[in-house]
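> build me a model:
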Amino acid sequence: LQQSMEELAALYPQVKSVSVVPVGLTRHRQGLYPLRPYTEGEAQGVVDQVEAFAAQCLAEKGSRIFWCSDEFYLQAGRALPEDDFYEEYTQLENGVGMLRLLETELKGAVMTAPEEIPPVAPFSIATGVAAAPFLGEIIDRAAAKCHTKLDYSVYPVVNHFFGETITVAGLLTGQDLLAQLKGKHLGTRVLLPQNTLRHGETVFLDDMTVEELSQGLGVPVIPVEQDGFALFETIFGV
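Down below sits the predicted model:
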């Protein structure tokens, strides 16, 4: 990893930014070279190594250039870096800083919200296993600042379709969502990240539609953009 980072850093600014992301290992690996997910300690080592070299790049070149994905921080049990750490969020599409930006935007939505917000009907959120705890934390903080009590649940959905080691929301399927949410206390609606769907469509990776999932669960399923302002508006209705 160190050698690769040094070689890429030498190409700056032609190589402007690089994301370091744990390989996604599905359960469909028969006959392939044996690989395994990072342990917590190994993930911590990667984060430490990348952050140290990135700090050196910042001092020498004016940019960190290298960032670990949110998933690496979650696997390492580490707090996500602060907003300014990510500079221009150039690797956002690769999951670098996505959760921190979501929290920053959610805080911004709270600051511009009305002083009094009407009570919100019970609801639920379905997302990947990795981000579920963080999502619940930032929503609770937003509700507290708005002096609003929410009746909701965050359900981390295990990825049985691709394999339990896949913990990101973007690879969840309709059948896993249906199987694990059916019979749960869902409230009046289920929110889920827009990136669980194929780009520009209302279809999951296994060809189930949002409408079919809604019918199976008996409540509306509402995809929400990966945007804190959109999340706030969807939850609070303002």
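
> C-alpha from now on. contacts and neighbour counts both.
Noted.

> what sits up against the longest helix along the chain?
Counting residues, the longest helix in the chain under DSSP state H turns out to be helix 40-61. Outside helix 40-61, the residues that touch it by C-alpha atoms under 8 Å, 6 or more residues apart in numbering are 2, 5, 9, 63-68, 72-73, 75-78.

> of these, which is the most crowded?
Ile65 (27 neighbours; other C-alpha atoms under 10 Å).

> so what's that one closest to, chain neighbours aside?
Setting aside the residues directly before and after it, Ile65 is nearest to Ser17 in space (C-alpha to C-alpha, 6 or more residues apart in numbering), at 4.4 Å.

> please give the structure of this sequence too, so both can be compared:
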Amino acid sequence: MNSNGLLITGVDPDSIAGELGIQPGDRLVAINDRPVQDILDYRFLCATEELVARVVTGQGEEWEIEIEKDYEEDLGLDFGEHSFGPTRRCQNRCLFCFVDQMAPRMRETLYIKDDDYRLSFWQGNFVTLTNVKEAELQRIIEQKLGPLYISVHTTNPELRCRMLNNRHAGKIMDQLTRLAGAGIEMQTQVVLCPGINDGKELVRTIEDLAGLWPAVHSLAVVPVGITKYREGLHDLRPFTREEARHLIELIEGYQRRFKVRWDDPFVFASDEFYVMAGKPIPPTENYGDFPQIENGVGLARLFLNEWETVEPDLPDRVEPDRTVTLVTGASGASFMNQVVERLNKVKGLRVNLEVVKNTFFGETVTVTGLLTAGDIIESLQDKEIGDLLVLPTVLLRNGEDLFLDDLRVCDVSEQLQVPVEVAEGPRDLVEAVLGIKQDANW
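Below you'll find the model as predicted:
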């Protein structure tokens, strides 16, 4: 955070700031004598009808500007990439950290460990709160920065200190209790490690966090991710099928109790646990208001729900005949198989499902979103792909066509000599498979 205020990168000419002559290159230093450290301060301090803004111009002049406006009216300032200043970095050394297991020689951003409560509020990033000081906790409360997404892992203070390798990690229940008392909504998660924070420790965590409902709105339990790059790291192993089944039984038991008590399931096992256990994806009512989709909780159910709306409209046949290949990871194969089976009942259409093994991170990593372009190319290079290759959008960096290994969709198309389309959800997928979409990367 910059003690000299926020650098202004853009001004809406029709706004209050534009009328006052504020320009890009000026700095917003304070509002009502309170420092403006980032865009959260700006938004909070602007929520008033009368204010005094202190601005330092690009020429070094200091202005104090009295402003009268509507309560929710914005000043019209843009701060671009400077909105938050430097990202708060993680001070933990978690024994299960996925970043520590990242393959070498990848793009720099994949090695960044952020732990910034501001980005938790702004973007939904999970944070541990171990680097949050008293003044920052007060700021969260004063500015009502919720919902926050918080990695709890365990509510046992001693165990949490060991798991995060941080002596400050044991304060979590005190922090959560204080935030809950102030009405801050929280979505929480546990990265579950066999023999460490499961069993009785997980029971304790569920019950402790449920005691803070409804401020603690949800708890997602996700399995530890283990890649082949673990040399010198803590000895961890994946869950067995039987362990995954026991875990689901435990969580579904709590869901039944919480739905009776609150009409809310509260705690959820991630989709990956159901795949591990070989159990069907639960019905919609088991996911409440789907509070943790981005955490892999309920994505499969939403996919299947959309598929059920699309499937009745499939044609009896396609002309001319088409052969299409779909790509998925091992975790997605269980529900993609039924989609492919139904598509293959359309006359003239042949759909192949390619379940790609993750050789880049190791075969214990089964989620589709962690497949690389290289693994897809290697898996398909000697196979008949057909007229089109369809990839799920979860393979790509958000808003871009970049895979984890820095290859692009056009690289896959060129290497495999086949048109490639990217599909988001069943309707998009069906349009691509039937040849309705016209934006192939070829």
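
> got a TM-score for the two of them?
These two chains, once laid on top of each other, score a TM-score of 0.92 by TM-score structural alignment, normalised by the length of the first structure; 235 aligned residues with a C-alpha RMSD of 1.8 Å.

> related to what we said a few turns ago, and the equivalent of the residue nearest to Ile65 of the first structure over in the second structure, which of the three is it?
Ser17 of the first structure maps onto Ser218 in the second structure, with residues paired by TM-score structural alignment. At Ser218 of the second structure the chain is in strand, as set by DSSP: H, G, I helix; E, B strand; the rest coil.

> which outside residues touch the lengthiest strand in the second structure?
As assigned by DSSP state E, the longest strand anywhere in the second structure is strand 317-328. With contacts defined as C-alpha under 8 Å, 6+ apart, strand 317-328 of the second structure is touched by 336, 346-356, 368, 376, 385-392, 433-434.

> ok, and what's touching whatever helix or strand comes next after it?
Next helix or strand after strand 317-328 of the second structure toward the C-terminus (DSSP states H and E): helix 333-343. Residues outside helix 333-343 of the second structure that contact it (C-alpha under 8 Å, 6+ apart) are 275, 300, 304, 307, 328, 349-353, 355.

> which element is encountered next along the chain beyond the strand or helix carrying Ala17 of the second structure?
Element membership for Ala17 of the second structure (DSSP H and E) is helix 16-20. Proceeding N to C from helix 16-20 of the second structure, the next assigned helix or strand is strand 27-31, under DSSP H and E.

> which elements pack onto that following strand?
Applying 3 or more C-alpha pairs under 8 Å, 6 or more residues apart in numbering; DSSP states H and E, we find strand 27-31 of the second structure packed against strand 6-7, helix 39-46, strand 50-56.

> just the ones you listed: most buried one?
Among those, strand 6-7 has the highest mean neighbour count (mean count of other C-alpha atoms under 10 Å), at a mean of 28.

> what range in the first structure matches that strand?
Aligned using TM-score structural alignment, strand 6-7 of the second structure spans no residues in the first structure.

> can you check stretch 375-385 of the second structure too?
The aligned range for stretch 375-385 of the second structure is 176-186, by TM-score structural alignment.

> need the residues that contact the matching stretch.
122-124, 126, 152-153, 155, 157-161, 213, 216-217, 219.

> ok now it, how far from the chain's centre?
Centre-to-centre, stretch 176-186 of the first structure and its host chain are 20 Å apart (C-alpha atoms, centre = their mean, to the nearest Å).

> before we move on, what about stretch 99-113 of the first structure?
Distance of stretch 99-113 of the first structure from the chain centroid (C-alpha atoms, centre = their mean) equals 15 Å.

> ditto for stretch 31-51 of the first structure
Relative to the mean C-alpha coordinate of its chain, stretch 31-51 of the first structure is positioned 19 Å out (C-alpha atoms, centre = their mean).

> straight-line length of it, end to end?
Length of stretch 31-51 of the first structure, first residue to last, C-alpha to C-alpha, to the nearest Å: 35 Å.

> that one corresponds to what range in the second structure?
Aligned by TM-score structural alignment, stretch 31-51 of the first structure falls on residues 232-252 of the second structure.

> so which bits of the matching stretch are buried?
For stretch 232-252 of the second structure, burial by neighbour count (16 or more other C-alpha atoms under 10 Å) applies to 236, 238-239, 241, 243-245, 247-248, 251-252.

> out of the contacts of strand 317-328 of the second structure, which are buried?
Neighbour-count burial (16+ other C-alpha under 10 Å) is assigned, among the contacts of strand 317-328 of the second structure, to 336, 346, 349-356, 368, 376, 385, 388-392, 433-434.
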